[in-house]
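[1] let me see the structure of the following:
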Amino acid sequence: MVSWAACDTCSSKVVKQGFLLRITFGFDTGHGEELALLWVPRTMLATRQIGLGFQSLPCSRIQAALNLNRGPRLQAKWVPSIQLTQRAWNSTIPPEDEKDGHIETAPNESILWVDNIFPLRLVGLRLPWRNPETDIPGLMKRFENSSLGVMDPASIVKRALPSDISLRVTEILPRVKDGGVFVKFVNPPEVTAKEVEEKVAKLLAEKPIKRFFSPLRGVQAGLVKGVPWLEDLQRYPKARLRIEFVPKNPGEEAVELSQESLYSMFRRYGSISDIISQPWDSKVLPKYAYVDFFFVRDAIMARNCLHGFVVPEELGGGKLGTKFRISYERRTKPHRVWDWITNHPRIVIPVIVALLTGLTVVVFDPIRSFFVKAHVSRKYRLSNSRVYRWLRQQTSDIFALRRGGAEQAGLNAVWSHRKDIIEQIQAWLMETAETFIVIQGPRGSGKRELVLEQALKDRENILVINCKEIVEARGESAIIKKMASQVGYRPIFSWANSMSSMIDLAIQSTTGVKAGFSETLDSQLQKILQTSASALQALDLESRSKNDADASLPADAYLEAHPEKRAVVVIDNFVYNNNDNTLIYDRIADWAAALVQSDVAHVIFLTNDSSYTKVLSKSLPDRVFRHVALGDLSPDVARGFILGHVNADQKADESNDDNSAEKQSVAVVPDLAELDACIGTLGGRLTDLEYLARRIKAGQSPKQAVAGITEQASSEILKMFLLPGKITSDGEHKWSVEQAWYLVNQLSKNDVLRYNEVLLSDTFASSLTAPDGESALEGLVNAELITVRSHAGRPRSIMVGKPVYQAAFRQLAADKVLSAKMELARFKELVKIETGNIDKAEKELVMLGSLPSQPWGAHERVQYLLSKVDGAQKKITEYEGEMGKLKKVISTQY
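    As a prediction, the model looks like this:
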């Protein structure tokens, strides 16, 4: 009798780590002979069963685990080979085969492999029947019972065995991973194992057993000729088998079998697709070969039947015999096309780029062209629908859905004054001349309203491009997005440009070939503009009818004969801030030139800068542009504009208010004499006149309104040009504060300044912060502080940027404290300039004085330098005197 007891010296480890058991023989544990000490770790104190919780291991269970099974060798039992659990420490090898994982047989025993019992890859799943790997005690009872269920695996095994032979089954080992079972049986004396295999195969052929998971393939069986390996590795069946040729005993020599021998031994288990021998020059040991089956079940049958099989000499195994060691191998499918693609990137990458480009053209270009046409024609806008127009008519008295009546009445006077210009533009749009129409004028002169609301008010298919929004965008992606939104080009993937650049850089660094995925800003702008040109041409031809007399003409000839059918492209704010992004203006000009030369559209440029000819002449060098210059309004037109505002407002009050007499008595009627004087001060700029009219309607007199406008203009000039920090160091300005104040002070005294005289002044010629005088003047012109008039192509005179600036300059110069402060800063800079001149002259005098003997020609140079020092010193003395007076003004006045 075997008994156990906890060790007294190790009893403290029971809870923490486990039990240390003393095993003895005898009836009493205290007097028996000690056999061994057994350590039971704590991990064995609790077991996990499928579908149950953790249970403690009682002493009786430990006692039962220690009892050795000494029953008969041929006792029939079901031995589980795989536990349905994912714990790596649980073995799936039978207890008596734990040493090598193989099935041992007696001399009178054989093993039969019965296939297609379980579905493949069912490891770890709960089966619908009772688990064959956990139902150890009652399986043989179910096997011997005659009323077995059809779905029971034991029933399938029993049906596969012939009934005319008295086979005594000793063990059944299920292999769920391989989908079958090993059946160990005792060979009958009168029948050999080979005959048993034939009878089983014949029975299954006559009475096939079909499983629910495999309706086309029945249960098959084969005699195991080798020694099966019962492994529980994560290796699943494959259709390819790797057969390694190993010696029968270690140290002996194995023989590599030929493909004919392998075919004769493996063909009986199923159809073979290919047999691949080891390359003759391979140094890999042991030698091997691949056998590819058409079906995985055939490969499973061959492996389980021939693994460990020793090939005798008569079958080609050599004198000592060659043993098979078979394993599943994943078949590597040949990817010849992919290998060729990866090995030829210099050819494949350009082809892929071309295909992607073609796909983009085929798929996205029609969509983008549709959106461009919808943007230009405005067919799908809510404001063009009949319902919206009806609601607009019905609610015109309630909601202000259009420009106010006062503003419209005021503009009518302007349009009457510029009626000849409007008619001239409309006449140009009916001609076939292939040139541009340029409308030039200062900001606030009404260029956009003149063109869009008057000259093109009855015109369809109008595309407006605002260059200001495009130029002010930051980054290439933003520029592309703005350009696309201006023409209605969508969908646009502006973010993909940076990603494509990174991909292109990576491919170029690895293959040495530029893939071309990324596109430059120039190419993307051209792509957007080309799509827009195609959409415009399609819009021009939509109204073309088959019944027309010239319907048979080509598209170009038809549009040339019908200029009224062409679309109109209005490019606003052209040459806006021409210092940066000249590429955008060049591309727009080239695109506009292509439109007018191909008779696709009329192009109208709206610009404030007179240097537009430099850009447009590059695109149309042999054309004379149609030019219109818009200036300030004359005093009569300006007065009519203001009175139109006021009178229209009073008429609206009379028609909408029952107490019109009361309203008439309090209505503001401006003094015409005072109004004429204020218009002379304010000038004829349209925006300033509109601002004046609004102030008069608010109840101010013309003099008060002009004073407020002048005060606001003075504040803007002070903030933008005269505050400290507005110098070239901020990266946005090319002028200095002293230069801006010099022009303000001089223009407050004179209406016109000579251009070259300003450049020769010390403030512009010798400035320490903005040494380039012409660039400073150009920057001030772009900022609209001044205006430069030209004559015969050269700058001639300098005037104020706006008429109201003349009064603002005078107001700023009349401020004694501000004038003293700005003049003090200018004199300080002049003192620094003269001090620098003296330093240069003194250094040269020191150098001449250090010569050992005075050269005969150095006397005149010394006199020149001395006179220069004397003149600079006199200027410094004069400046210091003026600075003293200015400091006195600053310190005594507010």
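[2] please make it C-alpha for all contacts and neighbour counts, starting now.
    Noted.
[3] tell me who's in contact with the nearest residue to residue 119 once chain neighbours are set aside.
    Closest residue in space to residue 119, ignoring its immediate chain neighbours: residue 179 at 5.4 Å, by C-alpha to C-alpha, 6 or more residues apart in numbering. Contact partners of residue 179, counting by C-alpha atoms under 8 Å, 6 or more residues apart in numbering, are 115, 116, 117, 118, 119, 120, 121.
[4] for the comparison step, fold the sequence that follows:
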Amino acid sequence: MISLRGAPRCLTRPAHPLTAQCRKQYFYSANGVRPRFIRPAVPAGRRKESSEVGDNESGHIETRPNEGILFFDNVFPLRLQWLNLIPFLNPDKVLAESLKKVNHPDLALADPSSIIKRALPEKLPLTVTKILPRLREGGAFVKFTHEQGISATELESTLKAYLEEKPIKPWFNPFRRVRAFLVQGKPWIEDLYRIPSSRVKVEFLPTSPESSAAELTQETLYSLFRRYGKLSEIITQPFDSKVLPRYAYIDYRNIRFATMAKNVMHGYAVPPEEGGGKAGTLLKLSYEPRVKTNWIWSWITNHPRIVLPLLVALLGAASVAVFDPIRTFFIKMHITHGLRLEDSWLYRWAKRWLSRGYDYLKLRKQDAAAENLRIIWEDRQGAITQLQTWLIETADTFIVVQGPRGAGKKELVMDQALKDRPNILVIDCKRIQEARGDSGTIAAAAAEVGYKPVFSWMNNMSSMIDLAAMGTIGTKTGFSETLDSQLAKIWNNTTTALKEIALSHRTKDEKDAQIADDEWLEAHPEYRPVVVIDNFLHKNNEGSTSLVYDKLGEWAAALTTQNVAHVVFLTTDVSFSKSLSKALPDRVFRQITLSDCTPDVAKKLVLQHLKAEPSEPAEGPEKVSPVQMQTNIDELDSVIQVLGGRLTDLEFLARRIKTGESPTRAVQQIIEQSASEILKMYLLEVDPANRKWTPQQAWLLIKQLAANEVLRYNEVLLDSLFSNGEQVLQTLEQAELITITSSNGRPNGIKPGKPVYSAAFALLTEDEVLKARMDLAIMTQLISIENKNVEKYENELSTLAELPGTPSELKPRIQWCMEKVMGSQVKIQKYEAESAKLKKVLTTQF
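    Okay, the predicted model is just below:
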């Protein structure tokens, strides 16, 4: 409650009703000039303080005879209800005091005391005793007293006429004036958190417990509530509704109209003459949250089968229109190195000047490394020249460079064949294949080509949306995209970027300016970018991983057939043709196979390593003396034949010789290390769930290759252990235990996977205990096979014996089964005898 200081005081007036002529006389003198009135002082005891919830916190304002209540609206803003949620804050008091201090009273009139003082004319015969602000409803109650000869209704009419002639418009609502109405009922002054609404619910209650209430008609409600503002609708309670008490809804055009009606008419008793029934009807008003009917939103929510696919289409179109150009730009920058610091002229200039201070030994080390590679490239100059020739031809270039690990495939392609060629895109399948989950695979594939921004995490969220849609509308929304579609997006954007890079060399004034883009690309292969796909078919035998490689093959085929780019595959898998044939079934691949170095080149490479001086003093063993070095060189001829021409093994040999070991000892350690790797990877720690071969099959190949340089491919397939022989041999070749040689496209031979494996196989077979253990496992498996054969033949003989009589036609079959049983039994006895010998070795040796 805000005390009104200096409020207008009552004037001495004749005790008769205020007529229109009298009201006019109060406002103006004969000459039209408003007179000044001297107001007597009012005793202080007549001015009271009241709380925000009425007198004595009862929720009502008590009135006595000659007292009335006016409600002024547009005193506070309506959007301040949130202040009531702040703890320990009384916004009714704080806001009024704050606005009084901040705002200029003559300009803003935001202080409720100032507004009400301005709203009440000076000669109005009433005395204001209380002001009760209603912050939630944007107004204030004003309690006043008047003389007996003047009615409150006449005072209301006079006040309304004055406010129409002298309107007051606060700063927060300059388009609406302050209005005032006499309170007809008994307002409920509550401090609950109830938000005003333009809809008012009017409940019809009896005036006393023993009487009944009448349900007011729409005409009666209109006559009662229209005076407070423009009505938009009056909704009566359905006739068949069982809800008591009966009620009606009154919708106003403006919220302030509703607040005025609620505060003025709440608790009003409609007399019988106005349609209130025999005993009258008491009106209880409350705000009813109005549900806004939005037909657009209603249609959207009621038709998810149409809206959700349409929303997916719109989002897809927006993604293509907004993100695809950005992604294509980043892919182009990734290929052309437009955003790489190392390719800027400033970086190259700084590097050139700083390199002058490099240590001399380091420069010599770089020169030595270049000399080592030069020896290899001289040996493979034919492959380099062939590759460069294919890249300038106009025909489709689908090139495959195949070779074992450590053969230098990537160095040959990147450092030699493509060293002077711009616009090279390298895609490492190893990083894509080793990513976990679909999101990781998508992110890895995008990183390889520079595709960004990429929202791989959205795939999981969209999958959950689709799952929820399946439970609600019965069909998928299409938000979630499979790994196939996501990879297709990445490769399609990359194709666009590659084509733009190739066409960037085209000018308007050249002789081929009139031909189409596809024809121009076909005529100028030198401008096509080169796509190098490294580690193709890496871990292709582990799980269902063919999707990534199938999509890569299809994309590479599209690049070559459309003359967008040259494609070079680098792979260690000899069965690459099966995967690539799916993408280009009618084309022949251009293939370069890199094998191990010849013994002469291998010796030159090791010698070059030995001649190179280290850049820093060696730690550990002392430097090899010249005499010892010459002795080591003399031993190279014998050890090179054992070690073979694998580049990684040759570099390992050279480093060991530099540390002081003799070539023989160094090669022996390499052999022992290879034997340990073979033992671990192929024999002892084989998981049948993840490997397609058994230790017995691997050991049989190791034992036979230790005795023979080459095995016949078809002879191995005839062995009893290789019932699924071709699949096992291909898997072991991918695992690099063996190498399958071919003749006219037909596999004809089996060799060790690496040259050093021949010596490693021999070393393993010299271990009597290991040999006895693995042979015993083979014997056990062979005995099991023969026992199954015997059981099969015995079952057949038992079936034949049950036939009535012994037909002469079945005698050859019976004889054949008996011979098979005898043959298998002889083998079983032989295997058991050998097993007994092997068990004796295992029980007597460590």
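[5] any idea what the TM-score is?
    Here the TM-score for the pair of chains, by TM-score structural alignment, normalised by the length of structure 2, is 0.83; 775 aligned residues with a C-alpha RMSD of 3.6 Å.
[6] hang on, the earlier thing: just name the closest of the contacts of residue 179 of structure 1 to residue 256 of structure 1, please.
    residue 115 (29.1 Å; C-alpha to C-alpha).
[7] picking up where we left off before, so which pair among the contacts of residue 179 of structure 1 is furthest apart in space?
    115 and 121 (13.9 Å).
[8] and residue 798 of structure 1? What does it align with in structure 2?
    Aligned by TM-score structural alignment, residue 798 of structure 1 pairs with residue 750 of structure 2.
[9] mean deviation, whichever strand or helix holds that match versus structure 1?
    Residue 750 of structure 2 belongs to strand 746-752 when assigned by DSSP states H and E. Superposed on structure 1, strand 746-752 of structure 2 shows a mean distance to its aligned partners of 2.1 Å (mean C-alpha distance after the TM-score superposition for structure 1).
[10] chain center to that strand, what's the gap?
    Chain-centre distance of strand 746-752 of structure 2: 48 Å, with C-alpha atoms, centre = their mean, to the nearest Å.
[11] which parts of the following helix or strand past it are buried?
    Moving toward the C-terminus from strand 746-752 of structure 2, the next helix or strand (DSSP H and E) is helix 755-765. Neighbour counts over helix 755-765 of structure 2 (16 or more other C-alpha atoms under 10 Å) mark 755, 756, 757, 758, 759, 760, 761, 762, 763, 764, 765 as buried.
[12] nearest to residue 288 of structure 2 among the residues you listed?
    Nearest member of these to residue 288 of structure 2, counting by C-alpha to C-alpha, is residue 757, at 88.9 Å.
[13] leaving out sequence neighbours, find the closest residue to the closest one.
    The nearest residue in space to residue 757 of structure 2 (C-alpha to C-alpha, 6+ apart) is residue 674, at 6.9 Å.
[14] what about the one you found, how many residues close to it?
    Using other C-alpha atoms under 10 Å, residue 674 of structure 2 is surrounded by 19 other residues.
[15] before we move on, what about residue 164 of structure 2?
    Neighbours of residue 164 of structure 2 (other C-alpha under 10 Å): 12.
[16] what does residue 849 of structure 1 give?
    For residue 849 of structure 1, using other C-alpha under 10 Å, the count is 13.
[17] how close does it get to residue 345 of structure 1?
    Note on residue 849 of structure 1: its distance to residue 345 of structure 1, by C-alpha to C-alpha, to the nearest Å, is 75 Å.
[18] likewise for residue 882 of structure 1?
    For residue 882 of structure 1 relative to residue 345 of structure 1 (C-alpha to C-alpha), the value is 77 Å.
[19] ok, the buried residues of helix 755-765 of structure 2 vs residue 271 of structure 2, which is closest?
    Using C-alpha to C-alpha, these come closest to residue 271 of structure 2 at residue 757, 113.9 Å.
[20] circling back to that earlier point, comparing residue 115 and residue 121 of structure 1, which residue is more hemmed in?
    Taking neighbours as other C-alpha under 10 Å, residue 115 of structure 1 and residue 121 compare with residue 115 leading, 23 against 13.
[21] okay then, goodbye and thanks.
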